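# sharing a sequence plus its predicted fold:
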Amino acid sequence: MADQTPILRVALAQDVAVLQALIERSARALSVGFYTQEQIAAVTREVFGVDSQLVADGSYYAIECGGEIVACGGWGKRSTSYGGDQAKSKPERLLDPATEPAKIRAFFVDPAMARRGLGSMLMAHCASEAAAAGFTRLELVATMPGVPLYEALGFSPVEQFDLALGQGSVMVPVLLMRRGQTRGQVRRT
């Protein structure tokens, strides 16, 4: 049997098809009970996906177990808060680490590997990398299935809002959340 120790690495352009399949599998299975099937279909089709800019920036990661990618997620130094390439509608600007939070982006775990610490492993790595780039705060837009994880990792709710999908016919609630780089500790300037 192959080694099942999780290995975190930078996601590569050649991983995109595998990551897309993982994202869809994760979203469809782990959103049940939080969203309706119509909401799941809309958010999976119109929002969830790989952001190729994160891959190009080297700030999107894959976790492998036994040679298979079982989780992914990253952080952004650009203004886009959520969504894959298909969800982008405006140019991205670089964030100012001194005044703006880094964006935690697109965390997905294979349903068979859920609740094994992979999301926490990704978050620890992303927080460390964002801190190394000068960011003191983190921000994310959480889908409802992710809220319990992010709360457990020290994120606080800021604002709930709806994504209007399906040409405005499907409303999907999400939650803007923030935290200081270290749990509960925000650098004061």
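Looks like it arrived, so ask away. It should be emphasised that the depicted structure is a prediction, and the values quoted were computed from it without experimental measurement. Residues are numbered from 1 along each chain as shown.

# rest of the way, CA atoms for contacts and neighbours
Will do.

# could you measure from Leu95 over to Phe108?
Distance from Leu95 to Phe108, counting by CA to CA, to the nearest Å: 24 Å.

# and if you look at Ala71?
According to CA to CA, Ala71 stands 6 Å off from Phe108.

# find residues that contact each of these two.
Taking CA atoms under 8 Å, 6 or more residues apart in numbering as the contact rule, Ala71 and Phe108 both touch Leu22, Gly119.

# okay, Leu95 and Phe108: which has more neighbours?
A direct count of neighbours by other CA atoms under 10 Å for Leu95 and Phe108 places Phe108 higher, at 27 against 17.

# wait, what's in contact with the residue most central in space within the chain?
Centroid-nearest residue in the chain, with CA atoms, centre = their mean: Ala106, separated by 2.4 Å. Ala106 makes contact with Phe48, Gly49, Val50, Cys72, Gly73, Gly74, Tyr82, Gly83, according to CA under 8 Å, 6+ apart.

# try this one next to it:
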Amino acid sequence: MTVTSSLYMRVATLDDIPAIKALMAESMARLLPHFLDSKQVERSSESMGVDTLLVSDGTYFLVFEGDALAGCGGWSRRRTLYGGNTTAGRDDSPADPKAEPAKIRAMYTHPDFVRRGIGRMLLDASEAAARAEGFSAMEMGSTAPGVPLYEACGYRLVEDLSRPSEDGTIVPILRMRKELA
């Protein structure tokens, strides 16, 4: 468990899935409209959501303030770049730490706890864990709200992965990368 001021972090368990889903829904409903139009917010669930494999792998963290779930996120040693259990194009095979990056995955902050260092806590823990397993780089499929934080933490834009959905709506997904020191 990591403690920073009144915030503390622990590894998520499968019993936490309902609380994670609730936090994700609240975050998407209240924070995405600051960056996306209503159609993009509606379509965001196609590329966002719970990936229970992260929880099973022990690479997904929860940040609390007291009893309140303030944020969640983690990393993966697998090849899937972003998305939940039902996102198309998943590749759950292990990445080779010597040749491939680990992935930052499913970062969400509850709207009542933004700008409190939660994202940085989750990134720091994820990067340290990936580094300990021999990874020398991290990548992510970032949504629009995450870009300012990730850039401030040393990630750079590599590729725009945004694609139109069946109705033509484009939800931005940006592949970002950081070399680990």
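All right, it came through fine. Everything numeric in this text was worked out from a predicted model, so none of it was measured.

# please state their TM-score.
Remark: TM-score between the superposed chains equals 0.93 [TM-score structural alignment, normalised by the length of the second structure]; 177 aligned residues with a CA RMSD of 1.4 Å.

# leaving out chain neighbours, which residue sits closest to Leu54 of the second structure?
Spatial nearest neighbour of Leu54 of the second structure, chain neighbours left out: Tyr60 (5.5 Å); criterion: CA to CA, 6 or more residues apart in numbering.

# what's the spacing between the one you found and Leu122 of the second structure?
Distance, Tyr60 of the second structure to Leu122 of the second structure, using CA to CA: 9 Å.

# give the residues shared as contacts by the two.
Cys72, Gly73, Gly74.

# in this structure the first one contacts Phe113, no?
No: using CA atoms under 8 Å, Cys72 of the second structure is not in contact with Phe113; the gap is 11.5 Å.

# neighbour count for the two, which is higher?
Just comparing Cys72 of the second structure and Phe113: by other CA under 10 Å the higher neighbour count belongs to Cys72, 28 against 15.

# in what helix or strand does the more buried one lie?
strand 68-76 (DSSP states H and E).

# coming back round to it: looking at Tyr60 and Leu122 of the second structure, which one has more neighbours?
Between Tyr60 of the second structure and Leu122, counted using other CA under 10 Å, the more crowded position is Tyr60 (27 against 24).

# residues touching the more buried one, list them.
By CA under 8 Å, 6+ apart, the contact set of Tyr60 of the second structure is Val11, Ala12, Leu54, Cys72, Gly73, Gly74, Trp75.

# and Val158 of the second structure, that's in a strand?
Yes: counting by DSSP: H, G, I helix; E, B strand; the rest coil, Val158 of the second structure is part of a strand.

# ok, now which ones touch it?
Leu174, Arg175, Met176, Arg177.

# measure it to Gly141 of the second structure for me?
Between Val158 of the second structure and Gly141 of the second structure the computed distance is 10 Å (CA to CA).

# which residues are in contact with each of the two?
Leu174, Arg175, Met176.

# alignment lookup: the last one to the first structure.
When the first structure is aligned by TM-score structural alignment, Met176 of the second structure is paired with Met177.

# contacting residues for its match?
By CA under 8 Å, 6+ apart, the contact list for Met177 of the first structure reads Glu139, Leu140, Val141, Ala142, Phe155, Ser156, Pro157, Val158, Glu159.

# name the SS class of it, please.
strand.

# quickly note the distance from it to Ala98 of the first structure.
Met177 of the first structure sits 19 Å away from Ala98 of the first structure, going by CA to CA.

# which parts of the second structure are helices?
Per DSSP state H, the second structure carries helices over the ranges 17-31, 38-43, 52-57, 118-132, 147-152.

# the second one vs the first structure, average distance?
What it means is helix 38-43 of the second structure. Superposed on the first structure, helix 38-43 of the second structure shows a mean distance to its aligned partners of 0.9 Å (mean CA distance after the TM-score superposition for the first structure).

# equivalent analysis for the last one, please.
Helix 147-152 of the second structure differs from its equivalent in the first structure by a mean of 0.2 Å after superposition (mean CA distance after the TM-score superposition for the first structure).

# flag every buried residue along that helix.
With burial defined by 16 or more other CA atoms under 10 Å, the residues of helix 147-152 of the second structure counted as buried are Val147, Tyr150.

# gap between that helix and the chain center?
Centre-to-centre, helix 147-152 of the second structure and its host chain are 13 Å apart (CA atoms, centre = their mean, to the nearest Å).
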